[in-house]
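> Sequence and predicted structure below; questions after.
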Amino acid sequence: MAILPAHQRPRIGLVGTGPWAARTHAPAIAAHAGVDFAGVWGRRPEAAAALAEASGTRAYEDLDDLLAECDAVAVALPPDVQAEVAVRAARAGRHLLLDKPLATTVGAAREVAEAAEGAGVASVVFCTLRFAPETARWIEERRAEGGWYVGEARWLGSLYGPGSASPYAESPWRREKGGLWDVGPHVLSVLLPILGEVTSLTAARGPEDTHHLILRHASGASSTATLTLGAPPAAAGAAITLHGTAGRAELPAWNGATEAYGHAVDALLAAARTGTPDPCDARFALRLTELLTEAEARAAGA
């Protein structure tokens, strides 16, 4: 792996200028005491210029110019555009801080994972619950306890519910792929480290974009997940509950994405400096893409 020296202050560039980049990525990178915010590139130069000015950095008109000035790149783009940029950045020797889902096809996700491994660069995929301190600690404690029998997850988002005015509702890929692909990675990123690898799954459609998943895990436990972005606002909410020999455990509340993103930056730096892959890396995100693809196909045939 291309090891980042411990004494080197890393430079991180941001690729993407949408609401998620402006509200989470850019503020977290700008506020991080251990990195330099090298600059911003976006497919709309005027948006890149505005975000760079607001973040105290510079905009780049050419992606390769930004990559030349970075040790690592944070990507805030639609998943299949992200995959192309991530492969390009990895081959340029840049460590990768990516978003979920890694891609919406298994082939594209595998290309990212293999490019990162082939180039010897570190990768972290930002599944929020794996990096928010409250939930990350809970996941590790539950994993260490073991003995879980059943997991129950529901993530009822109201992004497309009546009266929603969220800026993320304008995202074409979210409109096309729905809650399965948008919030599904969050749920799976919690269930897999606690209950083990998924050995079988089935899925069915519900109202709007709702998907119901039933999973069997290598530990012998089973879990269910209900995922949507189209719930009525009064019905919205997220919860994950485990039942087992330790009793009942509820996923705690977390404080939002910006703090968690700062911890994801820390995780990327640790992986880049030690050569030890992060558990939530591109290879793990490839596995999530495989599971979501299978669930989508099974629900379509149900």
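Happy to help now that I have it.
> For the rest of this, base every contact and every neighbour count on C-alpha atoms.
Noted.
> so where do the helices sit in the chain?
19-20, 26-31, 45-55, 63-68, 79-91, 106-119, 133-145, 172-182, 184-195, 257-274, 282-301 (DSSP state H).
> Would you reformat these as CSV and include mean neighbour count and distance to residue 216?
Output for the helices of the chain, formatted as CSV (neighbours: other CA atoms under 10 Å; distance: least, CA to CA, whole Å):
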stretch, mean neighbour count, distance to residue 216
helix 19-20, 15, 33
helix 26-31, 21, 36
helix 45-55, 18, 44
helix 63-68, 17, 42
helix 79-91, 22, 27
helix 106-119, 20, 21
helix 133-145, 16, 16
helix 172-182, 19, 18
helix 184-195, 22, 9
helix 257-274, 22, 29
helix 282-301, 20, 12
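> want to throw the ones you listed into a markdown table with distance to residue 99?
Written out in a markdown table, the entries for the helices of the chain read as follows (distance: least, CA to CA, whole Å):
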| stretch | distance to residue 99 |
| --- | --- |
| helix 19-20 | 10 |
| helix 26-31 | 13 |
| helix 45-55 | 19 |
| helix 63-68 | 18 |
| helix 79-91 | 8 |
| helix 106-119 | 12 |
| helix 133-145 | 17 |
| helix 172-182 | 10 |
| helix 184-195 | 10 |
| helix 257-274 | 10 |
| helix 282-301 | 9 |
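> let's bring in a second one:
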Amino acid sequence: MRIGLLGTGPWARLTQGPALAEHPEAEFAGVWGRRPRAAAELAGRLGTRAYDSADELLADCDAVAFALPPDVQAPLAVRAAAAGCHLLLDKPVATTVEAARELAAATRAAGVASVVFFTLRFAPETAAWVAAQSGADGWLTGRVDWFSPVFGGADTPYSDSAWRKERGALWDVGPHALSLLLPPLGDIVGPEGVVAARGPGDMVHVALRHVSGASSTLTLSHTVPPQASAVTAELRGAAGVTTLPERADGGAVRPFLRAVDALVESARTGVPHPCDVHFGLRVTEILAAVEAKLPAQHR
């Protein structure tokens, strides 16, 4: 499968690019970015070609991977689907329901495969945990606490991310939290099943009611100090109490390699992956419902 990369930022440099160069079933076709110099530098480092236009790259590829802000990604992904490219998308697929629905419709109309890279759903340890809990009955409640110091004083590759500063942890790590809770607990009942409140900084507190009858809570922040950072997920019910295991060290390259595997398999068999664009759409719909419930002066 000839796969191109759209984007040149930290995620492309640290994760997507190295994984595409390494994957045994992928031919890394090339890179396009909004900054031509950065595209040329990344392509040179990874031994591939820099493209002058996104459409030229799409024409040369069977599939494309995205390392772009969500509202840049969505319209480009519509163009990629129309060009017949399978899609390896980043989360969230978009930050508006309209854009996410347009993308899902374009993917369906073109008949292309799609996978959304929810990192924890492709890391072996955490993916196995989600699968095991999704096969159990009787869950009563779950919670995800995601305390990140990206804008709380830590020096990270993402501390200069404009879209993360604008949209906050809700839209950046909220998708990860939902990707852990929705498989075992089921979809939420609708906008009436959402309660939301603001905390300090960009912190958001969310309570959800699921169609299974279970409830869940999310606390999400990118503005805690490094000494207060942590990621925790927990489920409680008839099976007892279970917590998300830690991922092995090594960053996100290994999970992204597994996401490429998933896209190749979905394209080959025609069987949708559980983390396809339609799941990505549902995540955007839920996050938009949460945002709508936040106090207007803080949106």
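Good, I have the coordinates. Given the structure is predicted, the values throughout are model-derived calculations rather than measurements.
> List the TM-score for the superposed pair.
The pair, once superposed, lands on a TM-score of 0.96 when counted by TM-score structural alignment, normalised by the length of structure 2; 292 aligned residues with a CA RMSD of 1.0 Å.
> Residue 51 of structure 2 pairs with which position in structure 1?
Superposed on structure 1 with TM-score structural alignment, residue 51 of structure 2 falls opposite residue 60.
> For that match, which non-adjacent residue is closest in space?
Taking CA to CA, 6 or more residues apart in numbering, and ignoring the residues beside it in sequence, residue 60 of structure 1 has residue 41 as its nearest neighbour in space, at 5.2 Å.
> for the one you found, what are its contacts?
For residue 41 of structure 1, the contacting residues are 13, 14, 15, 16, 17, 48, 59, 60, 61, 62, 63, 66, by CA atoms under 8 Å, 6 or more residues apart in numbering.
> Is it possible to mark the buried ones in the residues you listed?
Among the contacts of residue 41 of structure 1, the ones that count as buried by 16 or more other CA atoms under 10 Å are 13, 14, 15, 16, 17, 48, 59, 60, 61, 63, 66.
> ok, of the residues you listed, which one's closest to residue 27 of structure 1?
Nearest to residue 27 of structure 1 among these: residue 14, at 11.0 Å, using CA to CA.
> For the closest one, give its distance to residue 146 of structure 1.
Remark: distance between residue 14 of structure 1 and residue 146 of structure 1 (CA to CA, to the nearest Å) = 38 Å.
> Also residue 227 of structure 1?
Look at residue 227 of structure 1 and residue 146 of structure 1: by CA to CA, they are 25 Å apart.
> Neighbour count: the two, which is higher?
Of the pair residue 227 of structure 1 and residue 146, residue 227 is the one with more neighbours under other CA atoms under 10 Å, namely 27 against 14.
> Show me what that one aligns to in structure 2.
Under the alignment (TM-score structural alignment), residue 227 of structure 1 pairs with residue 220 of structure 2.
> What residue, apart from its backbone neighbours, is nearest its match spatially?
According to CA to CA, 6+ apart, the nearest residue to residue 220 of structure 2 is residue 146 (4.9 Å).
> what residues are up against the one you found?
Going by CA under 8 Å, 6+ apart, residue 146 of structure 2 touches 173, 177, 218, 219, 220, 221, 229, 230, 231, 232.
> now with 10 Å?
By CA atoms under 10 Å, 6 or more residues apart in numbering, the contact set of residue 146 of structure 2 is 169-170, 173-174, 176-177, 203, 218-222, 224, 229-233.
> Put together JSON lines for the buried ones among the contacts of residue 41 of structure 1, with distance to residue 161 of structure 1 on each row.
Written out in JSON lines, the entries for these read as follows (distance: CA to CA, whole Å):
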{"residue": "13", "distance to residue 161 of structure 1": "35"}
{"residue": "14", "distance to residue 161 of structure 1": "31"}
{"residue": "15", "distance to residue 161 of structure 1": "30"}
{"residue": "16", "distance to residue 161 of structure 1": "26"}
{"residue": "17", "distance to residue 161 of structure 1": "25"}
{"residue": "48", "distance to residue 161 of structure 1": "30"}
{"residue": "59", "distance to residue 161 of structure 1": "36"}
{"residue": "60", "distance to residue 161 of structure 1": "37"}
{"residue": "61", "distance to residue 161 of structure 1": "37"}
{"residue": "63", "distance to residue 161 of structure 1": "36"}
{"residue": "66", "distance to residue 161 of structure 1": "38"}
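> looking at it, residue 84 of structure 2 is touching residue 107, isn't it?
Yes - with the criterion set as CA atoms under 10 Å, residue 84 of structure 2 and residue 107 qualify as a contacting pair; they are 9.1 Å apart.
> Identify the contacts common to these two.
Common neighbours of residue 84 of structure 2 and residue 107, using CA under 10 Å, 6+ apart, are residue 113.
> what sits against the residue mapped onto residue 129 of structure 2 from structure 1?
Mapped onto structure 1 by TM-score structural alignment, residue 129 of structure 2 lines up with residue 138. With contacts defined as CA under 10 Å, 6+ apart, residue 138 of structure 1 is in contact with 129, 130, 132, 144, 190, 249, 250, 251, 252.
> quick one: residue 138 of structure 1 from residue 215 of structure 1, how far?
As for residue 138 of structure 1, its distance to residue 215 of structure 1 is 21 Å (criterion: CA to CA).
> what does residue 108 of structure 1 give?
With the distance defined as CA to CA, residue 108 of structure 1 ends up 24 Å from residue 215 of structure 1.
> repeat for residue 24 of structure 1
From residue 24 of structure 1 over to residue 215 of structure 1 the distance is 31 Å, taken as CA to CA.
> quick one, which of those two is more surrounded?
In terms of neighbours (other CA under 10 Å), residue 215 is the more surrounded of residue 24 of structure 1 and residue 215; the figures are 21 against 18.
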